[in-house]
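A.B. asks: starting from these lines, generate the structure:
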Amino acid sequence: MSKKLKWGIVGAGAIFRGAHVKPLKEHPEVEIVAVCDINEAKAKQAASDYGISAVYTDYRELLRRDDIDVIDICTPNLYHSEIAIAALRAGKHVFCEKPDAVSPEEAQKMADAAKESSRTLMVMRNNRFTPAARYLKAYIEQGQMGEIYAGRCGWIRRRGIPGKGGWFTTKELSGGGPLIDLGVHFIDLAVWLMGNPRPVAVSGATYTKFANNELSDSAHSQFGEKQEGGTFDVEDLAIGFIRFDNGAALQIEFSWASNIGEEMNFIELRGTQSGAHLKKGELSLFSETAGQLTNITPVLPSAIGALGHAEHLRHFIDCLHNRAEPINTPEHGVDMIKILNAIYESGKTGKEVRL
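C.D. replies: Okay, here's the model as predicted:
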């Protein structure tokens, strides 16, 4: 076994507790030695719950420790780039929750800092690690789909606004609504499955229609901390269209609230030899064999809980020990934030945005 990597956690909220701490505590090559949160009580509670020896309220103090190898960022979106850049410049490897940053400029600064420091920067892309996604990627790489020239993806909710009035719905802190919260997941997955073509043009529209609606039917609305009378200056629905340098195109739709039948997430890809539909983790393939149309349903392990998060964290650790090549790079993150930013810009101007 390689030496244990000593981790410092910045942000002791729900995503750390729900998706990061368990796989890190169970990994034989990881030791969480410190936790930081601007809410001291929250940091102390996490330290008590998970046997973490040191507590901080200022991440800069954490970065002064020479013994820490990795900083794991689980804060509101606004602070991802600031903390990541400082950590990289302090000689730490960085794992960060999505999204990479709230602007393309900040995402590029993160990528530059990683290159200049020769440290590894990786941002959570947990949906690449589900059983269905990994199978579909292998299926595509074997040439089974042919040329993938078009697709659709989305995550749509009937009523599922997270942390209403808190940082999720405050644009300054979050960067936006469901597009940056949910879109980063499935746009990334679709683009990765398509072979990472470069985005060249984007058009989109955004809407805010449910800021005053208090109904909820989604477990996901429990994320964040609601604040009565708080801010809601982000969209609750975003739709858009992305063109790529290889001629392929992708339609997108993401919502926290809209009048639909049920919550769902999905990716649909159209290839010249077959098509794929991934809905709520279930994968179906559509092709033709021996002169007949065929539908194929692979038998795959069930994706339970935060499986993808755990697998990505393990992949990151493998990369630090030179056992794997990074599945995603800072440059992928820059392209992602460029796409999201351009959709917001197109929504304001009503015009296509060239990248």
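
A.B. asks: please count neighbours and contacts with C-alpha atoms only from this point.
C.D. replies: OK.

A.B. asks: what's the local residue count around Asp49?
C.D. replies: Using other C-alpha atoms under 10 Å, Asp49 has 10 neighbouring residues.

A.B. asks: not counting sequence-adjacent ones, nearest residue to the residue sitting nearest the centre point of the chain?
C.D. replies: Centroid-nearest residue in the chain: Lys98, 3.9 Å away (criterion: C-alpha atoms, centre = their mean). Closest residue to Lys98 apart from its sequence neighbours, by C-alpha to C-alpha, 6 or more residues apart in numbering: Met124 at 5.3 Å.

A.B. asks: I would like the residues contacting the helix ranked longest in the chain, please.
C.D. replies: Looking across the chain with DSSP state H, the single longest helix is helix 330-349. Identification of contacts with helix 330-349 by C-alpha atoms under 8 Å, 6 or more residues apart in numbering yields 99-104, 107-108, 110-111, 114, 121-123, 179-180, 183-184, 187-188, 198-199, 202-206, 240, 242, 352-353, 355.

A.B. asks: select from those every entry located in strands.
C.D. replies: Using DSSP state E, 121-123, 199, 202-206, 240, 242, 353 are the members of the contacts of helix 330-349 that sit in strands.

A.B. asks: closest one of these to His20?
C.D. replies: Nearest to His20 among the ones in strands among the contacts of helix 330-349 is Val123, at 12.8 Å by C-alpha to C-alpha.

A.B. asks: that closest one touches Asp100, doesn't it?
C.D. replies: Yes. Under the criterion of C-alpha atoms under 8 Å, Val123 makes contact with Asp100 at 6.1 Å.

A.B. asks: neighbour count winner among the two?
C.D. replies: Taking other C-alpha under 10 Å, Val123 and Asp100 do not tie; Asp100 has more neighbours (30 against 24).

A.B. asks: against Ile148, how distant is Val202?
C.D. replies: Separation of Val202 from Ile148 (C-alpha to C-alpha, to the nearest Å) stands at 19 Å.

A.B. asks: before we compare anything, build this one as well:
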Amino acid sequence: MSDQVKVGIIGIGGLARSVHLPALSQIKTARIEAVCDIIEERARKAAEQYGIPKVYTLYKEMIAKEKLDAIFCIVQPDQLYRIVLDCLMAGLDVFMEKPPGITAFQAESLQFFAEKNNRILQVGFNRRYIPVVQKTLEIMRELTPITHVEGTFLKHGTASFCQGALSAFPSDTIHCVDLVRWIAGGKPVKAATVTGQVNDVVKNAWFSVIKFDNDCLGIVRANYMTGGRTHAFEIHGPQASAFINLGMGENMVKSHIMVHGGKTSYSISSTGTQAQKYIDLDGFELAGSTELHRYYGFYQEDEAFLDCVLNRKKPLADISEGAASMRMVEMLLAAEI
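C.D. replies: Next up is the predicted model:
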């Protein structure tokens, strides 16, 4: 293999057009050879915009005819499994959008076939790659043991995804589940979940508490009938706390870290504040850009995948991680009380 990865992209919908194509066009190690979409005009427009040589409407034809190194599979969750499997069996490394299938069984099957065929399979958990998330976690790990992690995902819309193929929880809230699990650094061993259903045909609110085998505690909160999109994470330990804001009704990437000042206080009114130190991080500055694909982890995850392909390394968001997060999703759903 040369110093560039010959890439084919399957699925030229909104996600591919808004973040993955802009990212790949800026990454020197990427050479996009072909695009494929069932809507030919959509694929052709993307090819014209980015100077991509070949256009296909059948992905099997593309992987049979083109001499590719890797595939970016950016299709709906209910369509991912079969396409990714076919690409793996054709000897291609694959980047797949999340979730890694619609069940843990599918994710584990993809892990099996990726390992059997010695292929790299990375899942699109872009939150792990967001510069402000990575910097916050780096600082927190230097300051304190992490004992408590929370993830919140609020939106306004139906929780019935892909025309009823699956719920928002495994399809979308998995972003929260995965980041909470990754930051906690342990295996979930106990959980309890309460759910709600407001103005929707399916359950659309989930509040879960989790205990990990390293004694870290976690919380996942999701509600798809609220005032709008809110996405946030909290990381806590004995010496510091971090609050990561990934958007509240508008694009936002920032973090606020509070470092304990050494004085114990349970009441501001009786003993005053604790003289904490504060660290503020601006996600736009850390990414060096106000482009969504740059500050929200898409560029970084795409670049990391290509580096793994070139150097035969295991990705940060490898399919084994994807399968573990899908198992946690199913564990939380099964823990409803």
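
A.B. asks: ok, Thr158 of the second structure touching Ala205?
C.D. replies: No. Thr158 of the second structure is beyond contact range of Ala205, at 10.7 Å (criterion: C-alpha under 8 Å).

A.B. asks: to which residue of the first structure is Phe298 of the second structure aligned?
C.D. replies: Taking TM-score structural alignment, the alignment pairs Phe298 of the second structure with His309 from the first structure.

A.B. asks: what sits against the closest residue in space to Lys277 of the second structure that isn't next to it in sequence?
C.D. replies: Closest residue to Lys277 of the second structure apart from its sequence neighbours, by C-alpha to C-alpha, 6+ apart: Val259 at 5.0 Å. Residues near Val259 of the second structure by C-alpha under 8 Å, 6+ apart: 143, 239-241, 276-279.

A.B. asks: go ahead and confirm Ile120 of the second structure touches Leu316.
C.D. replies: No. Checked against C-alpha under 8 Å, the pair Ile120 of the second structure and Leu316 is beyond contact range at 11.2 Å.

A.B. asks: more neighbours, these two?
C.D. replies: Ile120 (24 against 17).

A.B. asks: look up the closest residue to that one, ignoring the ones flanking it.
C.D. replies: Distance criterion C-alpha to C-alpha, 6+ apart; nearest residue to Ile120 of the second structure, sequence neighbours excluded, is Asp93 at 4.9 Å.

A.B. asks: one more: Lys28 of the second structure?
C.D. replies: Per C-alpha to C-alpha, 6+ apart, closest to Lys28 of the second structure is Gln4, 7.3 Å.

A.B. asks: shouldn't that neighbour be in contact with Glu33?
C.D. replies: No. Between Gln4 of the second structure and Glu33 there is no contact under C-alpha under 8 Å: 11.2 Å.

A.B. asks: compare those two (neighbour count), which wins?
C.D. replies: Using other C-alpha under 10 Å as the criterion, Gln4 of the second structure and Glu33 rank with Glu33 on top: 21 against 17.

A.B. asks: helices of the stretch 101-250 of the first structure, start to end?
C.D. replies: 104-117, 131-141, 171-174, 178, 184-193 (DSSP state H, counting those that start in this stretch).

A.B. asks: how about those in TSV, adding mean neighbour count and distance to Ile83 of the first structure?
C.D. replies: Converted to TSV, the helices of the stretch 101-250 of the first structure look like this (neighbours: other C-alpha atoms under 10 Å; distance: least, C-alpha to C-alpha, whole Å):
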stretch	mean neighbour count	distance to Ile83 of the first structure
helix 104-117	20	10
helix 131-141	17	30
helix 171-174	17	14
helix 178	27	23
helix 184-193	22	20
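
A.B. asks: need those helices in CSV (columns: distance to Glu26 of the first structure).
C.D. replies: Listed next are the helices of the stretch 101-250 of the first structure as CSV, based on distance: least, C-alpha to C-alpha, whole Å:
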stretch, distance to Glu26 of the first structure
helix 104-117, 27
helix 131-141, 21
helix 171-174, 30
helix 178, 32
helix 184-193, 25
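
A.B. asks: figure out which of these is closest to Leu283 of the first structure.
C.D. replies: helix 131-141 (6.1 Å).

A.B. asks: residue range for the closest one in the second structure?
C.D. replies: The aligned range for helix 131-141 of the first structure is 131-141, by TM-score structural alignment.

A.B. asks: which residues touch that stretch?
C.D. replies: Residues contacting stretch 131-141 of the second structure (C-alpha under 8 Å, 6+ apart): 127-128, 146, 183, 235, 240-242, 244, 253-255, 257, 281-283, 286-287, 295-297.

A.B. asks: and that stretch, how far out from the chain's middle?
C.D. replies: 16 Å (C-alpha atoms, centre = their mean, to the nearest Å).

A.B. asks: again, but for stretch 98-114 of the first structure
C.D. replies: Centroid separation between stretch 98-114 of the first structure and its chain, computed with C-alpha atoms, centre = their mean, is 13 Å.

A.B. asks: aligned partner of Ala12 of the first structure in the second structure?
C.D. replies: Using TM-score structural alignment, Ala12 of the first structure lines up with Ile12 in the second structure.

A.B. asks: for the second structure, what's the longest strand?
C.D. replies: Using DSSP E, we find that the single longest strand of the second structure is strand 225-236.
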